[in-house]
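Asker: Show me how the following folds:
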Amino acid sequence: MINEQPRKWQRIVVTGAGGQLGAELAHLPKAEGIEIIALSRSELDVTDSEQCRAVLAQHHPDAIIHCGAYTAVDKAESEPDEAFRVNGAGTRNLAVAAQEAGIKLCYISTDYVFDGKSAVPYNEYDNTNPQTVYGKSKLAGEYAVQTMHNRFFIVRTSWVFGKYGNNFIKTMLKMGTERERLKVVSDQLGSPTYTYDLALFLVELVQTENYGIYHASNTGVCSWHEFAQAIFEESGIKIQVDPCTTDEFPRPAPRPAYSVMDHSAIRSNNLQQLRPWREALQHYLKDSE
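Answerer: This is a model prediction of the structure:
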């Protein structure tokens, strides 16, 4: 009988490969010792518990980065059952299957689990109080991971942008070619997060045993208005950007006024902080040329 040598590489399954973050993970440069298996919704539907078991048995990963989610924030207000089916029950299915197979699980969550009423950055252990169906459904996923799995990472992030899919930067650049003046909300504060930087952090994180809840965003704070100004400055586009209030642009789902998150878990576990958001913006724009 031949003794099977232990694998020296890390095999990571990524769900939601069609989304912004999942696609970024799928397209990361090949790293020595890392194999990423990126699965789209058609290849792994987390709402099907038996499919979760079958796919994990097929690939035998060391870790899962669960990016697959229902992310239509406004639409979720009129489709709560679907949001909870994917973000709550779907995450539970994956957590149960991963626990049974002894696979680490990293669940991607959101700043929307907080109410946005703080005046100081949210710590990983601050009380959650989601104000939207989307936020509540993502928190349901957090609860499922914490109760169904014993080797988990929960990573909350915010204001995500990257080269795959639509994002705020692409919207601003398009409007910058069509208008001479526009209004952007100035009373919402947060930290933009570059999917490339977040993806590198996640791959590093799942190789550790430092389980728990993390807040991960690019460092620094800005309003959407300040973010828009920086986008146009870095792109060399001349346009008048006027500040406005959230009330001037009502949406079905309320947006958090304050989404800034403290990165205490990253610091306490001696992990690498994500770079300042403006540096990340510069990299994104250069990479998109």
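
Asker: From now on I want contacts and neighbour counts done on CA atoms only, so please keep to that.
Answerer: Fine.

Asker: Mind jotting down where the helices sit in the stretch 1-150 of the chain?
Answerer: Counting by DSSP state H, counting those that start in this stretch, residue ranges of the helices within the stretch 1-150 of the chain are 20-26, 49-59, 80-84, 91-101, 133-148.

Asker: got the buried residues for the fourth one?
Answerer: Right, the one you point to is helix 91-101. Residues of helix 91-101 classed as buried by neighbour count (16 or more other CA atoms under 10 Å): 91, 92, 93, 94, 95, 96, 97, 98, 99.

Asker: next up, for comparison:
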Amino acid sequence: MRVLVAGANGQLGRALQATAPEGVTVIAPPEANFDITDPVAITRAIADARPDMLVNAAAYTAVDRAEADSDTAQRINATAVHHLTTAAHTAGIGFTHVSTDFVFDGTAHSPYPTTAAPSPVSVYGRTKADGEAAAQAAHPQALIVRTAWVYAAAGNNFVHTMLRLMRERDEIRVVADQIGTPTHADGLARALWALLAADATGIHHWTDAGVTSWYDFAVAIHEEALALGLLTRAVPIVPIRTADYPTPARRPPYGVLDKTATWAITGPARHWRAELRDCLATIKQATP
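Answerer: Below is the predicted model:
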């Protein structure tokens, strides 16, 4: 199997390359050689790579910046998905697209099923929902995988931000009334490979197991990092309300996804805290 990855330099793109199963060849061109907003460049990349599957791991994920930069967010999260999906369908190859819990408004009180209607409350969420619709319209056999709170050992993410702030500040304040599930990029990548091996299509949900708040996630990062020696001192972590930390974009207060159908294919995910521990251990190994 030959798989062409868009967004190869991102967290998930790197994880897909690192976890590729035996027998899978990953073609991961840099962004400069694979402009997903250019239909001609996409067609050329497919012709050069001759893949069986195109995986879109690229996205505009700057949630707050998207509120003032909606055109760019729309171009990357929706229009580019249309170009990618159309090119994949024309070439007769599969297409996999990664989406987000932000397509929902967060007013639910139980995990969102894959059949729930999107109801985004931010530009980022709206553009990602538009991308899903574009993929479904252009490629009837597209695989769409929604995930949430993705982080990795490298890149800009919540884990690295917390580690930096815990080293720099004497106190950390973190929102405690937004609920979801952290997702280690490596686990998500392995799940995608399992779904592809099963020829899965349609909408699926995947995150690590368990439920938490951003505050409790920060507390876990603090505890695990102290145990590993990534932090040399304890720092108080104070829970605050979303109202106490206003941002340009609204966040879904509840973003837990129902993974039941996906886990029936891939097997159940590990708990988010176990995945966090593995990620921090990798960071520790890379620390001079």
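
Asker: thinking again about what came up before, mind putting the helices of the stretch 1-150 of structure 1 in JSON lines, distance to residue 119 of structure 1 included?
Answerer: Conversion of the helices of the stretch 1-150 of structure 1 to JSON lines gives the following (distance: least, CA to CA, whole Å):
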{"stretch": "helix 20-26", "distance to residue 119 of structure 1": "28"}
{"stretch": "helix 49-59", "distance to residue 119 of structure 1": "40"}
{"stretch": "helix 80-84", "distance to residue 119 of structure 1": "29"}
{"stretch": "helix 91-101", "distance to residue 119 of structure 1": "31"}
{"stretch": "helix 133-148", "distance to residue 119 of structure 1": "19"}
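
Asker: Skip the chain neighbours and tell me the closest residue to the counterpart of residue 131 of structure 2 in structure 1.
Answerer: Alignment note (TM-score structural alignment): residue 131 of structure 2 maps to residue 141 of structure 1. Of all residues beyond its chain neighbours, the one nearest residue 141 of structure 1 is residue 88 (4.4 Å), with distances taken as CA to CA, 6 or more residues apart in numbering.

Asker: Just give me the match in structure 2 for that neighbour.
Answerer: Residue 88 of structure 1 maps onto residue 78 in structure 2, by TM-score structural alignment.

Asker: who are the neighbours in contact with that match?
Answerer: Contacts for residue 78 of structure 2 (CA atoms under 8 Å, 6 or more residues apart in numbering) come out as 127, 128, 129, 130, 131, 132, 134.

Asker: Tabulate the residues you listed in JSON lines, adding columns for distance to residue 50 of structure 2.
Answerer: Listed next are the contacts of residue 78 of structure 2 as JSON lines, based on distance: CA to CA, whole Å:
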{"residue": "127", "distance to residue 50 of structure 2": "29"}
{"residue": "128", "distance to residue 50 of structure 2": "27"}
{"residue": "129", "distance to residue 50 of structure 2": "29"}
{"residue": "130", "distance to residue 50 of structure 2": "28"}
{"residue": "131", "distance to residue 50 of structure 2": "24"}
{"residue": "132", "distance to residue 50 of structure 2": "24"}
{"residue": "134", "distance to residue 50 of structure 2": "23"}
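
Asker: Go through those residues and say which is closest to residue 145 of structure 2.
Answerer: Of all the contacts of residue 78 of structure 2, residue 132 has the smallest distance to residue 145 of structure 2: 9.4 Å, by CA to CA.

Asker: okay, now that closest one: neighbour count?
Answerer: 27 (other CA atoms under 10 Å).

Asker: try residue 30 of structure 1
Answerer: The number of residues packed around residue 30 of structure 1, counting by other CA under 10 Å, is 10.

Asker: Also the one 4 residues further on?
Answerer: For residue 34 of structure 1, the count of nearby residues is 14 (other CA under 10 Å).

Asker: likewise residue 204 of structure 1?
Answerer: Applying the criterion other CA under 10 Å, we find 12 residues in the vicinity of residue 204 of structure 1.

Asker: do the one 3 residues further on as well
Answerer: In terms of burial, residue 207 of structure 1 registers 15 neighbours under the definition other CA under 10 Å.

Asker: Kindly state which residue of structure 2 is aligned to it.
Answerer: In structure 2, the residue paired with residue 207 of structure 1 is residue 197, using TM-score structural alignment.

Asker: same deal with residue 246 of structure 1?
Answerer: Matched by TM-score structural alignment, residue 246 of structure 1 corresponds to residue 242 in structure 2.

Asker: my guess is its match contacts residue 173, does it?
Answerer: No: the criterion here is CA atoms under 8 Å, and residue 242 of structure 2 misses it with residue 173 at 10.9 Å.
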